[in-house]
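> Quick one: sequence and predicted model below, then my questions.
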Amino acid sequence: MAVLSVGVVLLVVFGVLGAAVPVPYVAQVPGPTFNTLGEIDGEPIISIEGRDRNDVDGELTLTTVGVSRAGLSLVEAVQGWFDSEVSVVPEETVYPPDRTEEETREANRQAFLTSEEAAESAALAQLGYPVKVVVRGLGEDSPSEGRLEEGDAIDTVEGRPTPDASTLDDVLASIPGGTAVTVGYTRLGEPGTAQVTTRPAEERDGSLLGLLIREQPSAPFDVDIRVEDVGGPSAGLMLTLGILDLVGDTDLTGGALVAGTGTIDPEGQVGPIGGIQLKMVAAADIGAELFLVPADNCADALGAPQPDLLMARVATLDDALEALADVRAGRTPEPC
């Protein structure tokens, strides 16, 4: 009897410790989903300025992974390991030890913003718009404040064409700082000029316009993407498809509910992401008819397929568009 009593006490002690003592693991779960063609709190996820959005019926939904805060208990970790809709991973894979949680969130947010830019570039390139030097933003105390805006394509400086960033840099290097110059630009498809008094360059001869720029296709409309509280680059593919559906000539979904994931680069290459199996659970939960899987994630996706969720293997934006065309035509897209 005494031995039994001691055993019961030890079980209680271990149970209490297991419920209270944290372990260096976090739990990943299926996160929220966002229809890129829809709205959040009454505001469109993808806004178009300079032309009307297409009237679309289907959904192109990006999927996410939710992450618990650091410090799972031993009991919670063990429970997660036996739950098919939870992934328990080492804390350091989500929250690097050399960063605070806030720094990690900010890095993930910056990765998402970069994916927005890549999605816009990939979509506009697919539509055939020419690559130009485009204003990404204005620096602090920029001499271009009030004269040039985000989204403007810089065509000329003092009448000299600036088709790319290198040429723009060469032109400005030949102009003394403090010079009033005429900048030719295109804004929402309309040409214009601005008078800007340049700032002296600090590390070389010449001038600065005080602009943050990037090379990307320039269209006669602006695209603005708003998705708060989402981090990382994995929304790129679905944002690209959302832009194409809203401004292109083809109804991509044909009314179907399509979900997916994947990074994208400006050339339309689709890259792998983390948490594919959890994202598939999220897609199945919303009744998705098709799930777009990055080619390099296919092995993991096949390891835990969701019943009735059709998967399509995509390595490029063209692959994704072909898969959508197959679904519209009643064909089965290329599977994993």
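Happy to help now that I have it.
> C-alpha only now, for contacts and for neighbours.
OK.
> How far away from the center of its chain is stretch 296-316?
How far stretch 296-316 lies from its chain's middle: 20 Å, per CA atoms, centre = their mean, to the nearest Å.
> One more: stretch 49-56?
Centroid separation for stretch 49-56 versus its chain: 21 Å, with CA atoms, centre = their mean.
> ok, now stretch 4-21?
Here stretch 4-21 is found 46 Å from its chain centre; the criterion is CA atoms, centre = their mean.
> can you list contacts of that stretch?
Applying CA atoms under 8 Å, 6 or more residues apart in numbering, the contact partners of stretch 4-21 are 73-76.
> How many neighbouring residues does Ala153 have?
31 (other CA atoms under 10 Å).
> Can you give me every residue that contacts it?
Counting by CA under 8 Å, 6+ apart, Ala153 makes contact with 132-135, 185-187, 218.
> That one and Ser121, how far apart?
Here Ala153 is placed at a distance of 13 Å from Ser121 (CA to CA, to the nearest Å).
> How about Asp155?
Look at Asp155 and Ser121: by CA to CA, they are 18 Å apart.
> quick one, what contacts the nearest residue to Asp224 once chain neighbours are set aside?
Among residues not flanking Asp224 along the chain, Ser47 sits closest, at 5.0 Å (CA to CA, 6 or more residues apart in numbering). By CA under 8 Å, 6+ apart, the contact set of Ser47 is 223-225.
> dropping in the other structure now:
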Amino acid sequence: MKMKKLLISIVILVLLGIASIYIPIPGYMVITPGEMLNTKEMIQVDQGTKSKGDYYITSFEQGPANAISYLFSFTGIIKVEPMPPLDEQKMDVEKGKADLENSKLSAMTAAIRKAGKDVKYEHKGWEVLKDDTKYGIKKGDLLQAIDGISLKSSEEFFLPDLIKYYEKKKVGDTVTYQILRGEETLEVKTKLVEQNGQKIDDLNLRLSVKQKAEFQSPVKVNFKKLDLGGPSAGLMMTLDILDELLPEDLTKGNKIAGTGTISADGKVGIIGGENYKVLSTIDTGVKVFFCPKENAKLAQETVKKYDIKVKVVPVATLDEAVEYLRNMK
């Protein structure tokens, strides 16, 4: 009888031990390489011709951390870090959805222009999608400038020169937004903070905005519901749309993956998580991984460290990516 109770106790302890491995660690999340998303399943250009090869959007995923993920974090393939407060998580989701919609518009404009077709695109600013009580921002406000750096003349929310401007400042420095509300121009002050090793202003982290732009195109592009957020799919969406419009097949039958924001005039912008994104190409047959030049070093180091059979190609513009594909053997 005692032996039976002992065995039952041992079994229960073993089961509890196994279960505890999978129980989420409160307050922590895990970042892992995400899946690759084939743009053929996401984008359709009316009267366009699909390439023989494939374009892939790369991603990383976030979720609750557990004991197993904590142990695997020592490999460097995944990362465990504190989970942001719930309200910040909600803001990130909203911002990601808005950024994706902005990226679609920029991708269409850049690709159709590159294909030699007339596109009417006039950027007028960034329209706020939701009130922010902390800073007194109202839905419908138009962001016009940051410390005098115009946002009206740009197709990107994060200009390379704005990022460089922030790099010269210190965390805690004041940043002033110029905002148009109706016919009234307002000034809103915020502070520089640091996120993922990059300086950014606190207001920017809180806002969801959309491009206020006039857009007319001779080409209709259809997007299926995309299960992702943020602007980093911009470059790969642009390449897919462009390839469908051109008589040539830029992929030459290869698998092409990558990441990077895109502006309407074809600039490729900095992103985050490039190490996790390039890790998602392991054993997939991907030949090329495009990424912004600012992200190339970490991506190349990751490829070397884990012996990934893919070539990292840094680009600053859509033109550079297209030129590489045309010369690819």
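Cool, the structure landed. Because the structure is a prediction, the values reported are computed rather than measured.
> Now restrict the contacts of stretch 4-21 of structure 1 to buried residues only.
Buried members of these, counted by 16 or more other CA atoms under 10 Å: 73-76.
> Reformat these as JSON lines; add secondary structure.
Shown next, in JSON lines, are these (DSSP: H, G, I helix; E, B strand; the rest coil):
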{"residue": "Ser73", "secondary structure": "strand"}
{"residue": "Leu74", "secondary structure": "helix"}
{"residue": "Val75", "secondary structure": "helix"}
{"residue": "Glu76", "secondary structure": "helix"}
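> Including distance to Arg53 of structure 1, could these go into CSV?
Output for these, formatted as CSV (distance: CA to CA, whole Å):
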residue, distance to Arg53 of structure 1
Ser73, 48
Leu74, 51
Val75, 50
Glu76, 46
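> for these, which one is nearest Asp55 of structure 1?
Asp55 of structure 1 lies nearest to Glu76 out of those, by CA to CA, at 46.0 Å.
> Correct me if wrong, but Leu15 of structure 2 is in a strand.
No. Read with three-state DSSP, Leu15 of structure 2 is helix and lies in no strand.
> quick one, what contacts it?
Residues near Leu15 of structure 2 by CA under 8 Å, 6+ apart: none.
> And it, how far from Leu298 of structure 2?
For Leu15 of structure 2, the distance to Leu298 of structure 2 - CA to CA - is 41 Å.
> and if you look at Leu192 of structure 2?
Counting by CA to CA, the separation of Leu192 of structure 2 from Leu298 of structure 2 is 25 Å.
> ok, now Pro24 of structure 2?
Here Pro24 of structure 2 is placed at a distance of 29 Å from Leu298 of structure 2 (CA to CA).
> rewinding a little: so which of the contacts of stretch 4-21 of structure 1 comes closest to Ala180 of structure 1?
Closest approach to Ala180 of structure 1 among these (CA to CA): Ser73, at 64.3 Å.
> What about the closest residue to the closest one other than its chain neighbours, how many residues nearby?
Once flanking residues are discounted, Ser73 of structure 1 sits nearest to Pro22: 4.2 Å by CA to CA, 6+ apart. Neighbours of Pro22 of structure 1 under the rule other CA under 10 Å: 16.
> any idea what Pro22 of structure 1 aligns with in structure 2?
The alignment partner of Pro22 of structure 1 in structure 2, by TM-score structural alignment, is Ile25.
> do the same with Gly248 of structure 1
Aligned counterpart of Gly248 of structure 1 in structure 2: Leu246 (TM-score structural alignment).
> Which residue is the nearest non-sequential neighbour of that match?
Per CA to CA, 6+ apart, closest to Leu246 of structure 2 is Ala115, 6.5 Å.
> The one you found matches what in structure 1?
In structure 1, the residue paired with Ala115 of structure 2 is Leu127, using TM-score structural alignment.
> count of neighbours near that match?
Neighbour count of Leu127 of structure 1, defined by other CA under 10 Å: 15.
> Help me confirm that it comes into contact with Asp249.
No. Taking contacts as CA atoms under 8 Å, Leu127 of structure 1 lies outside contact range of Asp249: 9.1 Å.
> Spell out, range by range, the strands that occur in the stretch 1-150 of structure 1.
Taking DSSP state E, counting those that start in this stretch as the test, the strands found in the stretch 1-150 of structure 1 are 22-23, 25-35, 39-40, 43-44, 46-49, 59-67, 72-73, 87-90, 131-138.
> other SSEs contacting the last one?
Helices and strands touching strand 131-138 of structure 1, as assessed by 3 or more CA pairs under 8 Å, 6 or more residues apart in numbering; DSSP states H and E, comprise strand 153-157, strand 211-217.
> again, only this time at 10 Å
On a contact count with 3 or more CA pairs under 10 Å, 6 or more residues apart in numbering; DSSP states H and E, strand 131-138 of structure 1 meets helix 101-126, strand 153-157, helix 165-173, strand 180-187, strand 211-217.
> What are the buried residues along the fourth one?
Buried residues in strand 180-187 of structure 1, counted by 16+ other CA under 10 Å: 181-187.
> next one: the third one
Of the residues in helix 165-173 of structure 1, 165, 168, 171-173 count as buried by neighbour count, 16+ other CA under 10 Å.
> with these in mind, which one is nearest to Gln110 of structure 1?
Comparing those against Gln110 of structure 1 with CA to CA picks out Ala165 as the nearest, at 22.4 Å.
> for the closest one, what are its contacts?
Residues near Ala165 of structure 1 by CA atoms under 10 Å, 6 or more residues apart in numbering: 132-134, 154, 171, 213-215.
> Surely Leu138 of structure 1 touches Leu211?
Yes. With contact defined as CA atoms under 10 Å, Leu138 of structure 1 counts as touching Leu211 (4.7 Å).
> hmm, back to that, need the overlap of contacts for Ala153 and Ser121 of structure 1.
Any residue near both Ala153 of structure 1 and Ser121 by CA under 10 Å, 6+ apart counts here, and that gives 131, 215-218.
> between the residues you listed, which has the most around it?
With neighbours taken as other CA under 10 Å, the top of the shared contacts of Ala153 and Ser121 of structure 1 is Ser218, carrying 25 neighbours.
> Surely it touches Gln126?
No. Contact between Ser218 of structure 1 and Gln126 fails when scored by CA under 10 Å: they sit 11.8 Å apart.
> so what's in contact with these two at the same time?
Overlap of the contact sets of Ser218 of structure 1 and Gln126 (by CA under 10 Å, 6+ apart) consists of Glu120.
> any idea what Phe221 of structure 1 aligns with in structure 2?
In structure 2, the residue paired with Phe221 of structure 1 according to TM-score structural alignment is Val219.
> Once you drop chain neighbours, what's closest to that match?
In this structure, Val219 of structure 2 finds its nearest non-sequential neighbour in Asp46, 7.0 Å apart by CA to CA, 6+ apart.
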